[in-house]
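Undergrad: fold the following for me, if possible:
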Amino acid sequence: MRFKTFARVFWAPGALSALLLTSCATSSQSQDSGTQAAANKLGVEVKNFDTSVRPQDDFYKYVNGNWVKTTQMPSDRARYGTFIELADKSEAALKLIIEEAAAVKDRQKGSDTQKVGDLYESFMDTQRIETLGVEPVRPELQRVAALKSADELPELLAHFYRSGVQSPLMVFVGQDAKQSTRYIVYANQSGLGLPDRDYYFKQEPRFTEVRAAYQAYVEKLLTLAGEKDAAAAAKAIVALETTLAEKSWDRVKNRDREATYNLKTVDELEQLTPGFSFKRYLKAVGAEATPGVIVRQPDYFQALAQVLKSTPLPVLKQYLTYKVLDSYAPLLSKGFEEAHFAFRGRTLQGQEEIRPRWKRAVATVEEGLGEVVGKLYVERNFSPESKKRMKELVDNLRVAFKQGIDQLEWMSPATKAQAQDKLSKFNVKIGYPDKWRDYSKLEVVAGDLVGNVKRATAFEVQHDLDKLGKPIDRTEWGMTPQTVNAYYSSTMNEIVFPAAILQPPFFNPEADDAVNYGAIGGVIGHEISHGFDDQGSRSDGDGNLRDWWTAEDKKAFEQRTGMLVEQYNGFKPIDAMTVNGKLTLGENIGDLSGLTVAYKAYQLSLDGKPAPVIEGFTGDQRFFFGWGQIWRSLFRDDYMRQMLLTDSHSPGPYRVNGVVRNMPEFYKAFDVKQGDPSWLPPEQRVKIW
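TA: Sure, this is the predicted structure:
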């Protein structure tokens, strides 16, 4: 099943990690109020420190080492940490809201309560789901079986796009990156069942094992659906996907916003894909109003047309049959659900157990009716005071970033003026939307889980298609308020902070400012810095992709970012696999520049006065503690392998250690000297913004 997703996030889609900040004081009931107040003001969980490690040697371990040693990974998780803990808290809050709706006996048809309650109960009704078996997707399987030739693929793939079934291509509606005042259709490669193209080709033993397990998984789903020769079909399907993977762009190339901007008319796109009519495809999707199509990987689409033409029809039908089953397996009877988890949860990510059903049901409601439950979440869990304080922090960070631009020694006045113009046009959204989504056209039917998810997917697709030809909706959010995350949009030129991330340890109203500037201040700075990372910096203040740099400044910028790439290429989290410095460059720039500007903002907040020493820690030390403790995390080995190949974010330890060793302020705060593991010679330290 596939609901709407968004590209630019602070963490990674599907990889939210979190923690609820608690007092660093003891749990003794006899503790006096003064000690408790001091602990709250400190805002740092010193119980998680590993004082056997010096901060100069490994700052991440110093701040989080005891937590890493004593925390057990939940059996239903592939990763765990601060983001996940807060996500669990958000999930529990949503459960109360959703179960209240489900408890209403006579729910008025078409009401939000009816939709929430019926969608939740349709997921929880395991007896009905088991009785139905594969029947809920039988109409989709029959559509595939009725395919008479490859010429009929445009309409079938368009139908699958609207119903949430993966195919070798996908389209979506977004702002035109070079004309940000209009919406347009983008076309993107798709169709792979493994997490990344490299999974099909890497020869290390673990990847060989994963490919064998994947073919067995494909065979299992086909067998459950009654395929006569499932083994042969699975082999052919994996071979077809391998061909698609060979033609697919890798993730580093897909980060290049210029390379992936290829504006074509529909007629030009039709000529690019002889044998596959994009004109018919777009008509069947309902995207005829698009002013053109931005093709992200032109040579992939050219190759895809040839692949579809040369692949025997029976193999295409087997492939599409499998895609239907794989896309909907978590919503079907136990055999499908268990097979899906065994491969996608246990084999790919190392999870020991599937998540409890109620949690998966809550996630389904949240994805399908996100702002319906989000509105109630905000009413119960987010205060106006938090929004006001957050706005003050954002304003302070913007002032610090403005000053930072003026003080850059490597940038010319001409480029500085362009950067300041862009910064002045940043839009900021905090907590929740000013205008809530209208779900009145979404039908939810009691007992019809697959149908409900299909309709929710089609509802989201239509919501986007309806934008074509209309003015840009600047009130829209790309995340729900209950999401523990944040993001920057280059075409909107805006930074967005949902309500759920605005709580400890990211934002603690009771804590001293130093910790808040290091934590949520670093997050704010991270998102602002995305507007000036290696890709975000290609857009101007109006959200248009254009080069506003002088040649000399661009060269100086790339020299600094190149140094950062090399630094992160040297980090080795597991086996022979290292962090991909080019894939993670944008996020690493966001971390380094974000924390740098957050530190500057913290110093400005002191207004020339010395920061207080609390529990023996200086203000600068507490600032860095704030950043360090939000990244504590655990990863299973298989999940780490997947992350290193697919995620544009570095693992938690390097989001701490990789950043602080480039900041002179850290050296001063913790007396880092030459010879210490955190030491970098001054000429090797990177400062970008």
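Undergrad: hey, let's count contacts and neighbours off CA atoms from now on
TA: Noted.
Undergrad: which stretches of the stretch 251-400 of the chain form strands?
TA: Shown for the stretch 251-400 of the chain, the strands assigned by DSSP state E, counting those that start in this stretch span residues 263-264, 293-295.
Undergrad: what residues does the last one touch?
TA: The reference is to strand 293-295. 184-188, 260-266, 269 (Cα atoms under 8 Å, 6 or more residues apart in numbering).
Undergrad: now what about stretch 102-121, what contacts it?
TA: 98-99, 101, 361-362, 364-365, 369, 372-373, 440, 443-447, 449, 452.
Undergrad: what about it, start to end distance?
TA: 7 Å (Cα to Cα, to the nearest Å).
Undergrad: over to stretch 609-622?
TA: 16 Å.
Undergrad: how far does that stretch sit from the chain's center?
TA: The chain centroid and the centroid of stretch 609-622 are separated by 34 Å under Cα atoms, centre = their mean, to the nearest Å.
Undergrad: can you list contacts of it?
TA: Here stretch 609-622 has contacts from 38, 42, 44, 514-515, 518, 665-666, 669-670, using Cα under 8 Å, 6+ apart.
Undergrad: show the contacting residues for the nearest residue to Leu192 once chain neighbours are set aside.
TA: The shortest distance from Leu192 to any non-neighbouring residue, by Cα to Cα, 6 or more residues apart in numbering, is to Glu241 (5.8 Å). Counting by Cα under 8 Å, 6+ apart, Glu241 makes contact with 191-193.
Undergrad: could you also give me the structure for this second sequence? I'd like to compare it with the first:
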Amino acid sequence: MNRRAFLGTGCSGLGFAVASQVGVAGPAWAAQGKPKFGSFGFDKAGRDLSIQPGDDFWRHGGGTWMKNNPMPADRASWGAFDGLAAKAETDVRAIIDEVAAKKATPGSIEQKLGDFYRAYMDMDTINAKGLSPIQAELDRIAAAKTHEDIAAIIGAPEIPTQSPLGWGVTLDDGNPDRYLVVVSHNGLGMPDRDYYLKDDKRFAELREKYPAHIGRLLTLAGQSNGVAKGQQILALETEIAKLHWDITDRRDSTKIYNLRTYAQLEELAPEFPWAAGFKANGYKDVKELIVNEITAIGPLAKLFAATPVEQWQTYLTYHVIAASSGVLPQAIYDERFDFYGRTLNGQPEQRERWKRATQALNGALGEGIGQLYVAKHFTPTAKAKMQVLVENLRKAFHVRIDGLTWMTAETKVKAKRKLTTFNPKIGYPDQWRDYGALEIKAGDAFGNDRRARAFDVTRDVEDLGRKTDKRRWSMTPQTVNAYYNPVFNEIVFPAAILQPPFFDEFADPAVNYGAIGGVIGHEMGHGFDDQGAKYDEKGVLRDWWTPADVEAFNKLGAKMVAQYSSFEPLPGVKLNGELCLGENIGDHCGVVVGLTAYKLSLKGRPAPVIDGFTGDQRFFLSWSQVWRETVRDEALRNQIQSDPHSPAEFRVNGTVQNVDAWYQAFNVKPGNKLYVAPENRVRIW
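TA: This next block holds a predicted model:
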């Protein structure tokens, strides 16, 4: 399976790593231009000086900014990532406005972008059409007579719905040169199984509000007995949830990689009509595939067969309408937002239509708009500087591996070989996706959505049986994020994140190493976290560590799990240290490797003191700056429950308290709230 490890809400930026300039005193680098934040790239005014660094470094570094920058009403969180994402939306909108002002050639990418955006924005036409665009799909669901009919609807490429058993096309963890079908459990309308099963006051409230929402939405869509159907769907999804794996097991690469033949799949779960579903999806002659949650597939197939077709019709009807709300009348979207936005995430207001239009455009024609985006907002110079910084971080990681006391020489050789073969992708793809076969029509928002979905599935189907394309990206250039893909052993940094505060051409090098350097180190660290370390330098999932190294690494990981599991972001709600272990290792790696890279860049010279801040202080404060964020309690609770990333507070505080240099930089002593005795600090990389 193509298991990509993402930075989180967004992250990865460019570092100022030109050797002749790194470490030069303030006036020399500042003379080139003015950094966006403060005099050297850090927002000193954003600190909260009433809080000691050793008591809460996150709030010390950004507390005043967080107080003075209230969260917009249409956001569930607001921070550096959100701000850049908002800028990217505005940049995309400006590009579309420019495209719309010109007459586009039919079939050109400009025509497709303009017509898609205008159709999505035309709420008068969408409202006037009512439910007529989706009626054929609802009629098909209503006409289903057998479980085979239901499976065929689930497999239909253009229909966005749910199913207790889902499938798609992915990379083969055991052979990075091929694509395979992957089967996994699915089928829940709320984020995770615990929302249905856990004895928790907040989840109990959601279990009351969820079926009420379903009932209202079905009623708006002209369905009868909405309230009863809402309860029926909740009951069905609760039975599905009982058979789901725990979220921590689902992130275990070894547990979810189960290579099977098609005959073995049918033997494992004979009650599910695989042939009907696969045929509808366009799959032909599937010989081998991957089964993820293997012990759940058989029981879910039994549940599928035991549940009457009429119940599946109700279930599919709700989910297809809910998933299509963006291109259906406003009342439908309002109802969906009321539950998923306001109730689930605490977001008071909807995002403006144009913002949702750019999001939809990025999903349907992402690399089409990406070509125009990078032409305006990403320079060859920025890409070249980023490439230099990546290599500096790679050298620093080699140094860190050499210095490990817990890893044997045999595994060090293999680890450095993997590090050497990391493939960095920066800014944008070398080859853009061809959208020539995707038809986009003026005034047809719903049809454009369906054709775009089918277009993506068609490429997946065509991938089966051919060699993998390592030129592809899994994010658009205008995405504010970064990722590591273990099967291709690649680290990927889209253009949109290569901006302040992550990278600032005119910032002090220590700031850039603390920000984008930490991000690069984070993504490199994913190649050696508790899951990424299971893949060798060729991207093959296999055992390549010595048993002694595995044991030593697991002991350090368990220590980090215990540490993060003690953190309590909300009263009575603690982090799941196992769930967020991989990301926490990535953050740990990002900071220690980034700091090492900064020290190497000085080439033996002392770091300059700028505005009274030492180099190490500027480095750590920069890390805190990229993670300053406010978040609504409801969204924070959801993140803790179902997101492998720790909340921003602990991506700062949890990380620095394991780094000796941070204690020295800020004179952190016993008695400070973040102080951890040296023997209890977790030092992995």
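Undergrad: so what's the residue count around the alignment partner in structure 2 of Leu96 of structure 1?
TA: Under the alignment (TM-score structural alignment), Leu96 of structure 1 pairs with Ala94 in structure 2. Residues within reach of Ala94 of structure 2, counting by other Cα atoms under 10 Å, total 13.
Undergrad: would Ala94 of structure 2 count as being in a strand?
TA: No - going by DSSP: H, G, I helix; E, B strand; the rest coil, the assignment for Ala94 of structure 2 is helix, not a strand.
Undergrad: preserved in structure 2, out of the contacts of Glu241 of structure 1?
TA: Retained contacts for the contacts of Glu241 of structure 1 in structure 2, judged by both residues aligned by TM-score structural alignment, their matches' Cα atoms under 8 Å, are 191-193.
Undergrad: as TSV, those residues with secondary structure would be great.
TA: Output for those, formatted as TSV (three-state DSSP):
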residue	secondary structure
Gly191	coil
Leu192	coil
Gly193	coil
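Undergrad: nearest to Leu320 of structure 1, of the residues you listed?
TA: Comparing those against Leu320 of structure 1 with Cα to Cα places Gly191 closest, at 9.7 Å.
Undergrad: what's the counterpart of that closest one in structure 2?
TA: In structure 2, Gly191 of structure 1 lines up with Gly187, judged by TM-score structural alignment.
Undergrad: that match contacts Trp167, correct?
TA: No - judged on Cα atoms under 8 Å, Gly187 of structure 2 makes no contact with Trp167 at a distance of 11.6 Å.
Undergrad: more neighbours: those two, which one.
TA: Shown here are Gly187 of structure 2 and Trp167; by other Cα under 10 Å, Trp167 has more neighbours (21 against 18).
Undergrad: trace the more buried one over to structure 1, please.
TA: Aligned partner of Trp167 of structure 2 by TM-score structural alignment: Val171.
Undergrad: secondary structure element holding that match?
TA: strand 169-176 (DSSP states H and E).
Undergrad: just the element for the residue opposite the residue nearest to Leu192 of structure 1 in structure 2 once aligned, please.
TA: Under the alignment by TM-score structural alignment, Glu241 of structure 1 pairs with Glu237 in structure 2. Here Glu237 of structure 2, judged by DSSP H and E, is contained in helix 226-243.
Undergrad: mean deviation, that helix versus structure 1?
TA: By mean Cα distance after the TM-score superposition for structure 1, the fitted helix 226-243 of structure 2 averages 0.8 Å away from its aligned residues in structure 1.
Undergrad: buried ones in that helix, by neighbour count?
TA: Using 16 or more other Cα atoms under 10 Å as the test for burial, helix 226-243 of structure 2 gives 226-227, 229-234, 236-241, 243.
Undergrad: stretch 457-471 of structure 1 now?
TA: For stretch 457-471 of structure 1, using 16+ other Cα under 10 Å, the buried residues are 457-462, 464-465, 467-468.
Undergrad: taking those together, which two end up most distant?
TA: With Cα to Cα as the measure, no two of these lie farther apart than Thr457 and Leu468, at 18.1 Å.
Undergrad: the strands in the stretch 101-250 of structure 2, which residues?
TA: Under DSSP E, counting those that start in this stretch, the stretch 101-250 of structure 2 gives strands at 165-172, 175-185.
Undergrad: in TSV: those, plus distance to Gly54 of structure 2.
TA: Below are the strands of the stretch 101-250 of structure 2 laid out as TSV (distance: least, Cα to Cα, whole Å):
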stretch	distance to Gly54 of structure 2
strand 165-172	44
strand 175-185	44
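Undergrad: I'd like to know which of those strands is closest to Gly130 of structure 2.
TA: So among the strands of the stretch 101-250 of structure 2, strand 165-172 is nearest, using Cα to Cα, at 29.5 Å.
Undergrad: can you list contacts of the closest one?
TA: 1-2, 177-187, 290, 297, 300-301, 460-461, 463-464, 468, 487.
Undergrad: can you tell me what Arg360 of structure 1 aligns to in structure 2?
TA: Per TM-score structural alignment, Arg360 of structure 1 is aligned with Arg356.
Undergrad: what of Arg346 of structure 1?
TA: Using TM-score structural alignment, Arg346 of structure 1 pairs with Arg342 in structure 2.
Undergrad: surely its match touches Arg336?
TA: No - the criterion here is Cα under 8 Å, and Arg342 of structure 2 misses it with Arg336 at 9.3 Å.
Undergrad: burial count for Ser163 of structure 1?
TA: 25.
Undergrad: distance-wise, check the nearest residue to it once chain neighbours are set aside relative to Val185 of structure 1.
TA: Once flanking residues are discounted, Ser163 of structure 1 sits nearest to Lys454: 5.0 Å by Cα to Cα, 6+ apart. Distance of Lys454 of structure 1 to Val185 of structure 1, computed by Cα to Cα: 21 Å.
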